[in-house]
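Student: my questions concern the predicted model and sequence given below.
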Amino acid sequence: MATEDAPTWIEAGAKAPAFTLTADDGQKVRLSDLKGRPVVLYFYPADDTPGCTKEACAFRDAQAKLAGSEAVVLGVSPDDVASHEKFRDKYSLNFPLLADPDHKVADKYGAWREKNMYGKKSMGIQRSTFLIDADGKVAKVWKRVSVDGHDEQVLNALAELKANS
């Protein structure tokens, strides 16, 4: 289990941990099936909460710009498929939301961490994003993401990735 004292974040340059998760449409999504395209894998705490909604809608609205990079956006939270389906439909999200109810994938990436809110410690998702290049290596990591402007940071990193490939 990751804690702030013993971080286990996956870092840039590492091979992205493999995963298979169920998406909001019931389909299985495997990282290995996306090889050859960049992947924006973002972890968020919960469906239909203010920050998570703002982040998801920013990625939704950036899809036209993301298309130029051929990037695949995947949102991951511990919520179940039914919750993801409602969240997707409510906000017309145009990318898959993946269910990680046992937080195994979040653990692999280091996004499942000890959090401290109002003096109460608990485990949960630390809002974070991993840019995985077309070869399956982690190109960039954003830890403790601030939602405002994050979509632009990701678009800039994708443009840099494309320029360097």
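Tutor: Sure, I can see it.
Student: only C-alpha atoms for contact and neighbour calcs from this point on.
Tutor: Noted.
Student: you'd agree Asp107 is in a helix?
Tutor: Yes - per DSSP: H, G, I helix; E, B strand; the rest coil, Asp107 lies within a helix segment.
Student: how much space separates it from Asp89?
Tutor: According to C-alpha to C-alpha, to the nearest Å, Asp107 and Asp89 sit 28 Å apart.
Student: who has more neighbours out of those two?
Tutor: Shown here are Asp107 and Asp89; by other C-alpha atoms under 10 Å, Asp107 has more neighbours (18 against 11).
Student: below is an additional structure, to be compared with the one above:
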Amino acid sequence: MVEQGKKAPDFTLPSVNGESVSLSNFIGKNVVLYFYPKDMTPGCTTQACDFRDQYDVFEANNTVIIGVSPDAPERHAKFIAKYDLSFILLSDEEQRAAQLYDVWKLKKNFGKEYMGIERSTFLINAQGELVKEWRKVKVKGHVDEVIEAVKKLQ
């Protein structure tokens, strides 16, 4: 389970270029780890583009952005190319990281129940500790909240 003030759970997932990426690779940098339901959907596209548009601010604050969804690496590659995303997207097809961070939830849509990602963001400091979490994220204005929290880490 994930808990603020504690070490963030480590995981290793494939990136779009086929290499395995571990959260622990980023010790020494702050990490914005965000889980989202699906590439190319309206809310997820808006969120990704909001992070893209503020990428320089995150970089200036020693912060890496990592997006995670159940989509396959090939779909992530198309998403990155279509929207010129400048950060890492990882594929969690078996929901291992999603379960570690307790974001794999029962959801309802138009009366149908299914398992899926609950849009969530986690801020991890340069020592690998979880310092803030946002659950059931609403996209509008979210990236600004994350930037504000990142700036407080400096």
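Tutor: Yep, that arrived. Everything numeric in this text was worked out from a predicted model, so none of it was measured.
Student: helix or strand for the spatially most central residue of the first structure, which one?
Tutor: Closest to where the C-alpha atoms of the first structure average out (C-alpha atoms, centre = their mean) is Tyr42, at 1.1 Å. Following DSSP states H and E, one finds Tyr42 of the first structure within strand 39-43.
Student: tell me the residue in the second structure aligned with the residue nearest to the centre of the first structure.
Tutor: Using TM-score structural alignment, the equivalent of Tyr42 of the first structure in the second structure is Tyr34.
Student: so the residue nearest to that match when sequence neighbours are not counted, which of the three states?
Tutor: The shortest distance from Tyr34 of the second structure to any non-neighbouring residue, by C-alpha to C-alpha, 6 or more residues apart in numbering, is to Thr121 (4.1 Å). Under the three-state scheme (three-state DSSP), Thr121 of the second structure adopts strand.
Student: returning to that earlier point: mean deviation of the strand holding Tyr42 of the first structure from the second structure?
Tutor: With mean C-alpha distance after the TM-score superposition for the first structure, strand 39-43 of the first structure departs from the second structure by a mean of 0.3 Å once superposed.
Student: longest helix of the first structure?
Tutor: For the first structure, the helix with the greatest residue count under DSSP state H is helix 150-163.
Student: now for it, which elements pack on it?
Tutor: helix 50-61 (3 or more C-alpha pairs under 8 Å, 6 or more residues apart in numbering; DSSP states H and E).
Student: next structured bit after the helix it packs on?
Tutor: Criterion used, DSSP H and E; the element after helix 50-61 of the first structure is helix 63-67.
Student: return the set of buried residues in that next one.
Tutor: Across helix 63-67 of the first structure, burial judged by 16 or more other C-alpha atoms under 10 Å covers 63, 66.
Student: which stretch of the second structure lines up against it?
Tutor: Taking TM-score structural alignment, helix 63-67 of the first structure hits residues 55-59 over in the second structure.
Student: after superposing, tell me the mean distance of that stretch to the first structure.
Tutor: Per aligned residue, stretch 55-59 of the second structure averages 0.9 Å (mean C-alpha distance after the TM-score superposition for the first structure).
Student: separation between the aligned partner of Asp89 of the first structure in the second structure and Asp50 of the second structure?
Tutor: Under the alignment (TM-score structural alignment), Asp89 of the first structure pairs with Ala81 of the second structure. Remark: distance between Ala81 of the second structure and Asp50 of the second structure (C-alpha to C-alpha) = 16 Å.
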